[in-house]
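[1] I need the structure of the sequence given here:
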Amino acid sequence: MIRFVGAGPGAADLITVRGARLLAEADLVIYAGSLVNPELLDLTGPSCTVMDSASMTLEEVVSAMEDAEAKGWSTVRLHTGDPALYGATREQMDELDRRGIPYDVTPGVSSLFGAAAALGAEFTLPGVSQSLIVTRAEGRTPVPEGERLASMAKHGCTLALFLSAGLLSNVEADLREGGVDPSTPAAIVYKATWPDEIVLRCTAGTLARTARDAGVSKTALVLVGRFLGDEYDRSLLYHPGFSHGFRTAEKGADGALPLADASAQPSSEAGGR
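    Predicted structure coming up:
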């Protein structure tokens, strides 16, 4: 059995309980060595075989899985963050399907959420942005024409850019083309949740300079949007004038929903938004 496991954003204790158990039970672990925290390998048993996939091709990875399956081994394919985001897992799964090898997936905490935690930020703020676009800048690997960053930026949603820290001059140009004001708040989070995490706050128009000055060119998430600002609407969920299935509106409560001040804590729950 092949177990695709999300390693989490970096900190070893952010792997899921299930993921940690599967590592402890594994006979073979193939991990993304350039991205996964090597401390996670301490969770494996003494007889476990460990392979670093950083220098391997897809064919070599699948061949190792196939050999392990023939021996009756349990294999963990350890991917950074959550395997569903930029994990190149579909092509592995298709090859396993062709070989009749069973697999399952254990999700992980994405660096997307590790970065939000580092910033103390909420991506979906009432009255500011209720949608999050997860994408990347176009580099050597193209993106579909309808998904160019300039097109995505036109929606005015919160933007989270993976694999783009080395392309920030292009990102700035695409954001301008998409109508994003250069003064829009932005942030670059390098190695979210790792011990050497760096949080850089800037604007949409100063991304490239900020990264260059800090020496950041990879392993960073780029975030752009007014969710990083100070103003947002108070959540209805905890408003005294709002009724829902668990609470009746207070009699005589002020029905107005003023902008929260910068010290207010917005709700992190989905209802009543």
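
[2] C-alpha only now, for contacts and for neighbours.
    Noted.

[3] So in this structure, which helix runs the longest?
    When the chain is parsed with DSSP state H, its longest helix is helix 58-70.

[4] Next SSE downstream of that helix?
    Proceeding N to C from helix 58-70, the next assigned helix or strand is strand 75-79, under DSSP states H and E.

[5] now that following strand: how far from the chain's centre is it?
    The chain centroid and the centroid of strand 75-79 are separated by 18 Å, computed with Cα atoms, centre = their mean, to the nearest Å.

[6] likewise stretch 190-210?
    So, by Cα atoms, centre = their mean, the centroid of stretch 190-210 is 15 Å from its chain's centroid.

[7] thinking again about what came up before, for the longest helix of the chain, list every residue counted as buried.
    By neighbour count on 16 or more other Cα atoms under 10 Å, the buried set for helix 58-70 is 61, 62, 64, 65, 66, 68, 69.

[8] Could you report the neighbour count for the closest residue to residue 66 other than its chain neighbours?
    Using Cα to Cα, 6 or more residues apart in numbering and skipping residues adjacent in sequence, the residue nearest residue 66 is residue 101, 7.6 Å away. Residue 101 is flanked by 16 other residues according to other Cα atoms under 10 Å.

[9] and this one, so I can compare the two:
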Amino acid sequence: MSENKLKGEVIFVGAGPGDPELITIKGSRALERADRVIYAGSLVNPDLLNLCRPGTPCHDSASLTLEEVAALMLEGTKKGETIVRLHTGDPSMYGAIKEQFDRLDQEGISYSVVPGVSSVFAAAAAVKREFTLPDISQTLILTRLAGRTPVPDREALTHLAQHQSSMAIFLSVQDMGSVVEALLEGGYPVSTPIAVVAKASWPDEEIVVGTLETIADKVNAAGIRKQAQILVGDFLDPAGGYARSKLYDPTFTHEFRQGKET
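    Below you'll find the model as predicted:
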């Protein structure tokens, strides 16, 4: 048997936004059979670790470097272990997973990814809104404000705001004034509705709503400084109304139904 066949595997699992019931069945089953778990302790709900078998080693990666995380993976897979790398939300969004993949590729270690529920969708559920309303917006932009992690100039919030589509802004609530300034400079009217959802799906979830004129003061008064989604666009409050969906319009014909004139 080859060396690679003797090695274990790493499963990257999206933990969901916070509510432990929002992990996927596939993700929970991976935790149940894991020999070792490396979890993002600063964001992942620790209740999810209760899905693991008693005595399963669980390593909090909040204070670890990439090299230290990779060393734990290598140590375990050399023993034939199944390792779950538990990321918050969905690993593909701001999960820093590509650099981990590269390390595993270098070592010839097998890995797979189980997607998760992103906080952006938990936030939409919290405010009970649809990002893609007919005649309002059919585009959702997921982005962040530049900070210690830079953003390419072409993706600056001011440029993206020119589309005036539905937008969800990650990792930026700590500088709400700059977010508002960029959105206004990009072309959103000052009356544009905006919502900030802190800790979406957690027991202490908090929702602050307003307009671009009022939201910075409201967020500051609420003391929200992290773990928040910023949702902006007319989908939040389509003052001029929105078009009915074609899918369920009785006059619209599609593959599964013949439309009828009214």
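
[10] Mean per-residue distance, the longest helix of the first structure versus the second structure.
    Compared with the second structure after the fit, helix 58-70 of the first structure shows a mean deviation of 0.3 Å (mean Cα distance after the TM-score superposition for the first structure).

[11] Give me the aligned partner of the residue nearest to residue 66 of the first structure over in the second structure.
    Aligned counterpart of residue 101 of the first structure in the second structure: residue 109 (TM-score structural alignment).

[12] what's the distance between whatever residue of the first structure lines up with residue 246 of the second structure and residue 217 of the first structure?
    Using TM-score structural alignment, the partner of residue 246 of the second structure in the first structure is residue 236. Computed as Cα to Cα, to the nearest Å, the residue 236 of the first structure to residue 217 of the first structure distance reads 40 Å.

[13] Kindly report the same for residue 204 of the first structure.
    In terms of Cα to Cα, residue 204 of the first structure sits 16 Å off from residue 217 of the first structure.

[14] Also residue 100 of the first structure?
    According to Cα to Cα, residue 100 of the first structure and residue 217 of the first structure sit 40 Å apart.

[15] more neighbours, the two?
    Neighbour count, other Cα under 10 Å: between residue 100 of the first structure and residue 217, residue 217 has more, with 16 against 10.

[16] which residues touch the residue nearest to residue 131 of the first structure when sequence neighbours are not counted?
    Leaving aside its chain neighbours, residue 131 of the first structure sits nearest to residue 157 (5.5 Å; criterion: Cα to Cα, 6+ apart). Neighbouring residues of residue 157 of the first structure by Cα atoms under 8 Å, 6 or more residues apart in numbering: 129, 130, 131, 132, 133, 225.

[17] out of those, who has the most neighbours?
    Most neighbours among those, by other Cα under 10 Å: residue 225, with 25 neighbours.

[18] Aligned counterpart of that residue in the second structure, please.
    Structural alignment places residue 225 of the first structure opposite residue 233 in the second structure (criterion: TM-score structural alignment).

[19] so what's the closest residue in space to its match that isn't next to it in sequence up against?
    Spatial nearest neighbour of residue 233 of the second structure, excluding adjacent residues (Cα to Cα, 6+ apart): residue 166 at 4.8 Å. By Cα under 8 Å, 6+ apart, the residues touching residue 166 of the second structure are 131, 132, 137, 138, 139, 140, 141, 231, 232, 233, 234, 235.

[20] Closest one to residue 194 of the second structure out of these, please.
    Taking Cα to Cα as the measure, residue 232 is the one of those closest to residue 194 of the second structure, at 4.4 Å.

[21] which ones are touching that closest one?
    Residue 232 of the second structure sits next to 166, 167, 168, 192, 193, 194, 195 when contact means Cα under 8 Å, 6+ apart.

[22] Could you rerun that using 6 Å?
    167, 194 (Cα atoms under 6 Å, 6 or more residues apart in numbering).

[23] if I look at it, how far off is residue 223 of the second structure?
    Plainly put, residue 232 of the second structure is 19 Å away from residue 223 of the second structure if you go by Cα to Cα.
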